[in-house]
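> Generate coordinates for the sequence data below:
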Amino acid sequence: MTPTPNLFEDLPLASIEEDICVLFERPGVMIERIVSTGQASPPGFWYDQNWTEWVVLLSGAARLRFEDETEDRLFAPGDHILIAPRRRHRVEWTQQDPPTLWLAVHIREEEAPPA
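Coordinates of the predicted model:
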């Protein structure tokens, strides 16, 4: 999908899959708009990324679960979090209507040059 100039325009209708649109990408950084309409991580699945991710919820609602925490986190518009590399997490629930709209910034750290 081609990015629109407004994050809240051209939201897709509900579907089985989340809609992920790359808004910006350069070496070491990628920014995505993610539209969720009731999707959740499959049972037993954990994201285990080797990069840093900053996520902000722009609309809708969601519950995230972190393996190192005992309870889910409820996210409302404006809530954001910085997820460290290798911090296992999953999406437990997303609001379908109105759609849940995320902005995600993926930051890949460059390896330190040899000394």
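> Please make it C-alpha for all contacts and neighbour counts, starting now.
OK.
> Hmm, Leu101 and Val35 touching each other?
Yes: under the criterion of C-alpha atoms under 8 Å, Val35 makes contact with Leu101 at 4.7 Å.
> gap between the closest residue to Phe75 other than its chain neighbours and Asn50?
Leaving out its chain neighbours, the residue that sits closest to Phe75 by C-alpha to C-alpha, 6 or more residues apart in numbering is Ala62, at 5.1 Å. Ala62 sits 23 Å away from Asn50, going by C-alpha to C-alpha, to the nearest Å.
> Arg86 now?
Note on Arg86: its distance to Asn50, by C-alpha to C-alpha, is 5 Å.
> The structure of the following sequence is requested for comparison with the preceding one:
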Amino acid sequence: MHIHNLFAHMEAHTGQEQLDTLLSRPGLKIERIVSTGQASPPGFWYEQEQGEWLVLLAGEAKLVFEDEASPRDLLPGDFVDIPPKCRHRVEWTDPEVATVWLAVYYE
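Take a look at the predicted model:
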């Protein structure tokens, strides 16, 4: 058994989003995502087969769902459970401060 830290080994502003799988088991995956100004490309929507429980640990972001008129503003501590096949996109992440997400994907 090892102890790890969610805020360790975050890459400095590389221009790329950093994705790290923290745990993977059948029907379950936990991932840390570090964004530094990244957003979904125009017209792109996530539409995953599995559910996703998402919590914002640091930074700020805007998340939009296809069936909603405006994006949701996310601050540290905010979380959302996204059902399978729910179309959503990241509209904005803070370019000045690392936005750290914890995503739990489940069957």
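> coming back round to it: neighbour-wise, which of Ala62 and Asn50 of the first structure wins?
Neighbours around Ala62 of the first structure and Asn50, counted as other C-alpha atoms under 10 Å, are more numerous at Ala62. The numbers are 25 against 13.
> Give the aligned equivalent of that one in the second structure.
Matched by TM-score structural alignment, Ala62 of the first structure corresponds to Ala61 in the second structure.
> close enough to count as contact, its match and Val97?
No: look at Ala61 of the second structure against Val97 with C-alpha under 8 Å: they stay out of range, at 10.6 Å.
> Same question for stretch 65-75 of the second structure: list its buried residues.
Across stretch 65-75 of the second structure, burial judged by 16 or more other C-alpha atoms under 10 Å covers Phe65, Pro71, Leu74, Leu75.
> dump the residue contacts of the last one.
The reference is to Leu75 of the second structure. Counting by C-alpha atoms under 8 Å, 6 or more residues apart in numbering, Leu75 of the second structure makes contact with Leu56, Leu57, Ala58, Gly59, Glu60, Ala61.
> most surrounded residue in those?
The most crowded member of these, judged by other C-alpha under 10 Å, is Ala61 (26 neighbours).
> measure that residue to Trp101 of the second structure for me?
Ala61 of the second structure sits 10 Å away from Trp101 of the second structure, going by C-alpha to C-alpha.
> Can you report how many residues lie near the closest residue to Gly28 of the first structure other than its chain neighbours?
The shortest distance from Gly28 of the first structure to any residue other than its chain neighbours is 4.6 Å, reached at Arg108 (C-alpha to C-alpha, 6+ apart). Neighbours of Arg108 of the first structure under the rule other C-alpha under 10 Å: 15.
> who's in contact with Arg108 of the first structure?
Contacts of Arg108 of the first structure by C-alpha under 8 Å, 6+ apart are Gly28, Val29, Asn50, Trp51, Thr52.
> go on, Trp53 of the second structure?
Trp53 of the second structure makes contacts with Phe79, Val80, Asp81, Ile82, Ala103, Val104, Tyr105, as judged by C-alpha under 8 Å, 6+ apart.
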